[in-house]
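test case, fold it:
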Amino acid sequence: MATRQELLEKAEHFADSGELFNELSQLVARPTVSSDPAQSVAVNAYLDDVLRERFEAMGFSVTTDLNWQGSGNSFLVATRIEAQQYPTVLCYGHADVVDGQAGQWDAGRDPFELRADGDRWYGRGAADNKGQHLVNLKAIELILAEQGSLGFNITFLFEAGEEIGSPQLDEYAAAHREPLEADVFIASDGPRQSADKPTIFLGARGGATFELNVPLRQGGYHSGNWGGLLRNPATTLAGAIGTLVDGHGRIRVPELLPESLPDSVREVLAPVQVGQGKQDPEVAAGWADTSLSAAERLYGWNTLEVLAMNSADVQVPVNAIPGQARAVLQLRFVVGTNTGKIESAIRQALDDAGYSMVQLSMGQCFPASRIEPENPWVQWASNSLEETTGQPTTILPNIGGSLPNAVFESTLGLPTLWIPHSYPGCQQHGPNEHALESVLREGLQMMCGLFHDLGTRQDVPSASALASGKI
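Okay, here's the model as predicted:
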């Protein structure tokens, strides 16, 4: 049996030898763009060839469901059961990436060729999500190579459509409850709170996107001849938005907010500082709900943002009252928000303010979810990471963005721990996406330490519950 320290040294050597870069290069080179139907073969091959081969080499049993039920999403489930009495962990990753945006990367970089520039490894998927799931896979491979067994059971679920909204992931999980049964969910996606702070987050905010449309007339009318007589759709749109969120970012519709900020969430966010990274923009003073700290606004509360708006052509303005105006807004919300009332609350607020002519169209909505910070798995995992890194672990109740956490927390009923191996400035989804070598290296050590502890320590929450007969 390899010691914990020996595994950490193996992880360090693997990263420093260049092998981690080489393996990630092979994954990045596959253009697994889920939004492009022409790349569906590449996406499915990543599951059915690349990942299957790795898992079977580690003694996992593997099943794939390509284009499951015509959903446009494909799934892989890989399982290694060592003993029924052992705790079981469910891991997750996604094979797909967003469009490469070729030609828009700095220094002529090819999005599907991993390139190193100092600490930065540039390439599509380097951060989201290939670099992150490679770290977790490699940690399992290193442990098995050293000792031949894990000391726990593990299942990996991979999908091929996270970047297009994870179509039917929830339905797939519900239909496969038994093979996905576990004691805890541990996965890696999204960013750390900052590059130098190992982080565990416990869920994700939800999101509801909607469009406001003011289609008053075809074409424009001269602003001198008709100004003051015709309703201006742009002015109307601005006023309508202002009934929902004011010019200082404060949500004005109570139904679009949670009832309260739980004390447990406030407590874990108390030490968290945001916007401290070298490349982070300056946090705006006086913006949004200033009764909350910046961390509470980002991780514990709701925000309503205007994503896009237009009326006529701002690049070539003419002396005319435009005929139409449109805007796309998004509510990012936390657990405790009544999602069933979002549409009706927006409609009522617009009507009450005299904006019945503004059309409302709801778009994609994905749920918020998180586990309680007091869950025993949280402190257990935090202690493991701190033992590896020698520094405190930042605990976030949820990230500000969104992930399909509800599938695992709500549908499968698991405590959910996300341990990210990226950072806020990684530029995922845009040109110049990159991972930091230092974060991947530390992440590999953290996961080796965590998985070692899961297989050897006596204080594992699921093992304690089993021993006491509670489950």
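
drop to CA atoms for contacts and neighbour counts, all remaining ones
Noted.

just the buried residues of stretch 161-170, please?
Neighbour counts over stretch 161-170 (16 or more other CA atoms under 10 Å) mark Gly161, Glu162, Glu163, Ser166, Pro167, Gln168, Leu169, Asp170 as buried.

quick check, the third one in a strand?
Translated: Glu163. No - secondary structure of Glu163 (DSSP: H, G, I helix; E, B strand; the rest coil): helix, not part of a strand.

hmm, Val97 and it touching each other?
Yes - using CA atoms under 8 Å, Glu163 is in contact with Val97, at 6.3 Å.

ok, now which ones touch Val283?
Counting by CA atoms under 8 Å, 6 or more residues apart in numbering, Val283 touches Gly275, Ala294.

from Ser194, how far off is it?
15 Å (CA to CA, to the nearest Å).

go on, His133?
Distance from His133 to Ser194, by CA to CA: 19 Å.

show me which of these two is the more surrounded one.
Neighbour totals were compared for His133 and Ser194, and His133 leads with 24 against 20 (other CA atoms under 10 Å).

just checking, that one touches Gly93?
Yes - His133 lies in contact with Gly93 (CA under 8 Å); the separation is 5.8 Å.

for the comparison step, fold the sequence that follows:
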Amino acid sequence: MSQTYQQYLKEHHEQHLEELFDFLQIPSISSLSEHQPDVRKAAEWLKAELGKTGLEHTAVMETKGNPVVYGDWLHADGKPTVLIYGHYDVQPVDPLNLWKSDPFKPEIRDGKIFARGVSDDKGQVFMHIKAIEALMETEGELPVNIKVLFEGEEEIGSPHLAPFVEAHQELLKADLIVVSDTGMPELGKPTICYGLRGLCGLEIHVKGASSDLHSGEYGGGVQNAATALVELLASFHDQDGRVLVEGFYDKVEASTPEEKEAFAKQAADEGQIQAQLGVPALFGEKGYSYAERTSVRPTLEINGLQSGFTGEGLKTVLPSEAFAKVTCRLVPNQDPYEILSLLKKHIEAHAPKGVTVSVTEFDKGYPYVTPRKHPAIQLCGKAYEKVYGVPVTYTRGGGSIPIVAEFDRILNIPVVLMGFALSSENAHAPNEHFHLENFDKGIQTICTYWNELKTLPLS
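You can find the predicted model right below:
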């Protein structure tokens, strides 16, 4: 076949965008039960697309929750086998009024595709499909063996994927796993993420009187549930952003000299970040740079608050209840179950008088780090550099993909985090978008990587 995959991708660019838009129009929101039919529709869409590329054994496979999508091509004798992981579920769109366009009617503006899920993670999943298609159409085969596994519950913590992987270890056996659900600091600066923070979360429920009370008649005599919650939440940090939960930092290791050197090279323009975010100042744990605080240091964040009257105008009540959602990002050696135990002890010790405080646990995920000098990671860096034309940087990500640590535990193979999104692309927020430049170069980089991996020693 005389046509190169680069020529094929250029020739079919508009067609590929139309296909991506079809995928993005499916509101596969895993956290909302009314969208379960849409989640399944997205899975069926993926199965059909995988079949068109030439992958075999394509299937929508059931779990105790949303289904996973599988497919493979295993005809590269003597070459490595790559397991590609991604997710097809997306976050809710609230608040809808802040979107400049319909989140499920994709639009291109200023060189960016705007739609829910385009950056996290449908766009990056789709790029792998098109890379497979381009190689199959131009070369008639793949340079390595490929297996794909796309799930529909990542945005709710992948509660059913680990049991699925446990039960299908032979099916998913591979030499490495490639995950495209991370990103780059900015356009033109390819970055390989070799580690992720873990995660744990909980909801705090503060209960006061049996119902809301008139603030004139009862104010000053009865504890206000909202005030009590604010007092409790304030006990989590000191004025410099350090977490005050006893034992929280006990197992946190200091960055290595190599990591510190890498952070110095990656030094972010904090003034530019501040301006981009529209905040008067950046803030965080004293003694660490912005890059360190957002990747290799653990955090405790308040994600949501609810209490009392929040409608238009004023209603003078003492709220009887107050809720807060809290999550922690964890670094190596921090166990999410142990951290949750420490949080509950702290909450019990600091519970204000006059209210009852209870806790509900949520997502848990372990942190993960791959040795950055592993051949699979170095070959990935080589692929980025060939396409982007600049040196790749290596960093640890601030986000969490809980299933990555589970892959490591169950399958015991290296995980390469090969992302193309930008942190500024509003994943999980209104006006999520994805840059066309990374869409185009990303597919080329994936194709290049598969060709580089032909030299990887088999495990």
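
TM-score for this pair?
Once superposed, chain against chain, the TM-score is 0.87 (TM-score structural alignment, normalised by the length of structure 2); 452 aligned residues with a CA RMSD of 3.0 Å.

export the buried residues of stretch 161-170 of structure 1 to a markdown table and tack on distance to Asn375 of structure 1?
A markdown table is the format used below for those (distance: CA to CA, whole Å):
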| residue | distance to Asn375 of structure 1 |
| --- | --- |
| Gly161 | 30 |
| Glu162 | 27 |
| Glu163 | 29 |
| Ser166 | 27 |
| Pro167 | 29 |
| Gln168 | 28 |
| Leu169 | 25 |
| Asp170 | 23 |
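
and of the residues you listed, the nearest to Val378 of structure 1?
Proximity of the buried residues of stretch 161-170 of structure 1 to Val378 of structure 1 (CA to CA) peaks at Asp170, which lies at 24.0 Å.

which ones are touching the closest one?
Val407, Thr411 are the contacts of Asp170 of structure 1 under CA under 8 Å, 6+ apart.

residue in structure 2 paired with it?
Aligned by TM-score structural alignment, Asp170 of structure 1 pairs with Ala162 of structure 2.

secondary structure element for that match?
helix 161-167 (DSSP states H and E).

average gap between that helix and structure 1?
In the superposition against structure 1, helix 161-167 of structure 2 averages 0.7 Å from its aligned positions (mean CA distance after the TM-score superposition for structure 1).

what's the first helix or strand after that helix?
Defined by DSSP H and E, the subsequent element after helix 161-167 of structure 2 is strand 176-179.

what's that next one packed up against?
strand 81-87, strand 415-417 (3 or more CA pairs under 8 Å, 6 or more residues apart in numbering; DSSP states H and E).

residue in structure 1 matching His346 of structure 2?
Using TM-score structural alignment, His346 of structure 2 lines up with Ala349 in structure 1.

measure that match to Phe14 of structure 1 for me?
58 Å.

repeat for Ser361 of structure 1
From Ser361 of structure 1 across to Phe14 of structure 1, the span is 51 Å (CA to CA).

so which of these two has more stuff around it?
Phe14 (17 against 13).

where does the residue nearest to that one when sequence neighbours are not counted land in three-state SS?
Among residues not flanking Phe14 of structure 1 along the chain, Leu20 sits closest, at 6.3 Å (CA to CA, 6 or more residues apart in numbering). Recorded secondary structure, Leu20 of structure 1: helix (three-state DSSP).
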